[in-house]
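Asker: Provided below are the primary sequence and the corresponding predicted coordinates.
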Amino acid sequence: MAVLLLLDLDNTLVDRTAAFRRWAAHWAAGHGGGPDDIDWLIATDNDGYEPRERFARRIAERLGLPRSEPVLDELRAGMVAELQLDPRVPRALAAATAAGWSPVVVTNGTVRQQEAKLRHTGLDRLVTGWVISEGVGVRKPDARIFAHAAAEAGLPLRGWMIGDHIEYDVGGAAAAGLDTVWLSRGRRWPGELPYRPDRVADDCASAITALLQA
């Protein structure tokens, strides 16, 4: 029987932080901004958790632009264009699929934006399917989104979740009864939480490979 392998998208399958840094540098340079503006963009982005519409308005205000709508369009399109897939990820996903695992992406966000990322990077051709919060009306860490992902693969809600977010990916998946791998990204696990990941890894490819070898 296939094994369910759920995967976060941003800062798990793809390095969103690096992509945003590239976008911020290019965008600021093209709009009269300097190093301070790049630092501000990165800090205010809050690793993607600042709501996009509000973020676009704040960018327009900082740089004295008359409208925020073009900023929002450039922000969304630019983020997709700057994404680069680590070549180890496709190899790890192919190995997992060959070994009988069924990889499904579970991500918060809008369907249009997240699907654009999947198609731009080719991940849409490497996974069994995906579940996006806007499309199913529920967000991580709600256990129901993981149930949707299992249904997408046609499997029971048993298996593994790999992700970088402590609450959304590890806490949510653990509450749903899944085993978890936390991508630490240089961070320490907070000791005061009532849950812990089953494994810790540096990056997604390494996490998948370790699961296959276990």
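Answerer: That came through, no problem.
Asker: When you work out contacts or count neighbours from here on, use the C-alpha atoms and nothing else.
Answerer: Will do.
Asker: Tell me which stretches of this structure form strands.
Answerer: In the chain, the segments counted as strands under DSSP state E are 3-7, 101-107, 129-132, 159-163, 179-183, 199-201.
Asker: which strands and helices sit next to the shortest one?
Answerer: Same thing as strand 199-201. When contacts are defined as 3 or more CA pairs under 8 Å, 6 or more residues apart in numbering; DSSP states H and E, strand 199-201 packs onto strand 179-183.
Asker: Please enumerate the helices of the protein.
Answerer: Listed in chain order, the helices of the chain (DSSP state H) span 16-30, 35-45, 52-63, 69-82, 88-98, 111-121, 133-136, 143-153, 172-175, 204-213.
Asker: Let me have those in CSV, extended by mean neighbour count and distance to D8.
Answerer: Below are the helices of the chain laid out as CSV (neighbours: other CA atoms under 10 Å; distance: least, CA to CA, whole Å):
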stretch, mean neighbour count, distance to D8
helix 16-30, 18, 11
helix 35-45, 16, 19
helix 52-63, 16, 19
helix 69-82, 17, 16
helix 88-98, 17, 13
helix 111-121, 18, 11
helix 133-136, 15, 12
helix 143-153, 21, 11
helix 172-175, 22, 11
helix 204-213, 17, 9
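Asker: Generate CSV for the strands of the chain, with mean neighbour count and distance to G64 as supplementary columns.
Answerer: Output for the strands of the chain, formatted as CSV (neighbours: other CA under 10 Å; distance: least, CA to CA, whole Å):
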stretch, mean neighbour count, distance to G64
strand 3-7, 25, 39
strand 101-107, 25, 33
strand 129-132, 24, 34
strand 159-163, 25, 37
strand 179-183, 24, 38
strand 199-201, 17, 42
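Asker: next, the one to line up against it:
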Amino acid sequence: MPLLLLLDLDNTLVDRDAAFRHAGADFLAEHGLPASDLTWLMASDAGGYAPRHELAAALTDRYGGLVPATAVRALLDTGAADRIVLAHSARQALGKAQTDGWTCVIVTNGRTVQQEAKIRNTGLDQLVHGWVVSEAVGHKKPEPEIFQAAAAVVGVPLPGTWVIGDSPHADIAGAHALGLRSVWVTDGRPWTQGSYEPTHTAHDVASAIDHVIGTRRR
């Protein structure tokens, strides 16, 4: 039976928040704005879940004529994507998964241009078999259609699939609704949902992938 592994991108395969924090600090410094505003910027960004137009409006309201609109667009469109890095441990884990026969597909919410830039800038396009982005598919996680689209990209059926992600709502609830097994990447957070839970938890994506690989050998 084909082995399918669906992986979230932001704050799972790559540390999107760290990249955006770096971009935000550079943005503030470049325009002579208080470095302490980084706390406000990160909170407003909400880990990438704040709608882009709302964050753009918040930046414009806060800084008015101090920052040109082109700089705001650059921060939101390419700031994080240009600074994203793929950890060596994640790269190794993906390589092991492929060697072990797993078909790996990235499933990510976001804008297509931005998310594909992250995938290509980190070399993930050479480490996975495909990807789906919510903007292109017309459905966001946890909607079942985006997971189904990911399976269709590689022609592998969903039954038996594992899902790895950091979002209880988008990733784990999405997997649960489809009856799929999942690994929640905790980054040190406690699980607080009562109506569903992941099959397994792991501190980082490399450990999560290693767990999934290990299930085949048990």
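Answerer: On my side now, so go ahead. Predicted, not measured: the structure shown is a model, and the values here were computed from it.
Asker: would you list the strands of the first structure in a markdown table and tack on distance to L85 of the first structure?
Answerer: As requested, the strands of the first structure are exported to a markdown table (distance: least, CA to CA, whole Å):
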| stretch | distance to L85 of the first structure |
| --- | --- |
| strand 3-7 | 15 |
| strand 101-107 | 15 |
| strand 129-132 | 17 |
| strand 159-163 | 16 |
| strand 179-183 | 16 |
| strand 199-201 | 18 |
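Asker: Of these, which is nearest A24 of the first structure?
Answerer: strand 101-107 (22.8 Å; CA to CA).
Asker: Which among the strands of the first structure is found nearest to D45 of the first structure?
Answerer: Closest among the strands of the first structure, once you apply CA to CA, is strand 101-107, at 17.8 Å.
Asker: what's the mean deviation for that closest one versus the second structure?
Answerer: For strand 101-107 of the first structure, the mean distance to aligned residues of the second structure following superposition is 0.4 Å (mean CA distance after the TM-score superposition for the first structure).
Asker: how about the closest residue in space to F20 of the second structure that isn't next to it in sequence, what does it touch?
Answerer: Once its chain neighbours are removed from consideration, F20 of the second structure has its nearest residue in A80; the separation is 4.5 Å (CA to CA, 6 or more residues apart in numbering). When the contact criterion is CA atoms under 8 Å, 6 or more residues apart in numbering, the partners of A80 of the second structure are 16-17, 19-23.
Asker: between those residues, which is nearest K140 of the second structure?
Answerer: The shortest separation between K140 of the second structure and any of these is 18.0 Å, and it belongs to R16 (by CA to CA).
Asker: Tell me, how many residues neighbour the residue nearest to that closest one when sequence neighbours are not counted?
Answerer: Distances taken as CA to CA, 6+ apart place D10 nearest to R16 of the second structure, at 5.1 Å, with adjacent residues excluded. The local packing of D10 of the second structure (other CA atoms under 10 Å) involves 22 other residues.
Asker: got a list of what D10 of the second structure touches?
Answerer: Residues in contact with D10 of the second structure (CA under 8 Å, 6+ apart) are 16-17, 108.
Asker: same thing with W40 of the second structure?
Answerer: The neighbours of W40 of the second structure, taking CA under 8 Å, 6+ apart as the test, come to nothing; the list is empty.
Asker: what do you get for A81 of the first structure?
Answerer: Contact partners of A81 of the first structure, counting by CA under 8 Å, 6+ apart, are H120.
Asker: Quick check: the alignment partner in the second structure of it vs W191 of the second structure, distance?
Answerer: The equivalent of A81 of the first structure in the second structure is D82 (alignment by TM-score structural alignment). When distances are taken as CA to CA, to the nearest Å, D82 of the second structure and W191 of the second structure turn out to be 32 Å apart.
Asker: Next: A170 of the second structure.
Answerer: According to CA to CA, A170 of the second structure stands 14 Å off from W191 of the second structure.
Asker: Comparing those two, which residue is more hemmed in?
Answerer: When neighbours are counted by other CA under 10 Å, A170 of the second structure and W191 differ, and A170 comes out ahead with 17 against 12.
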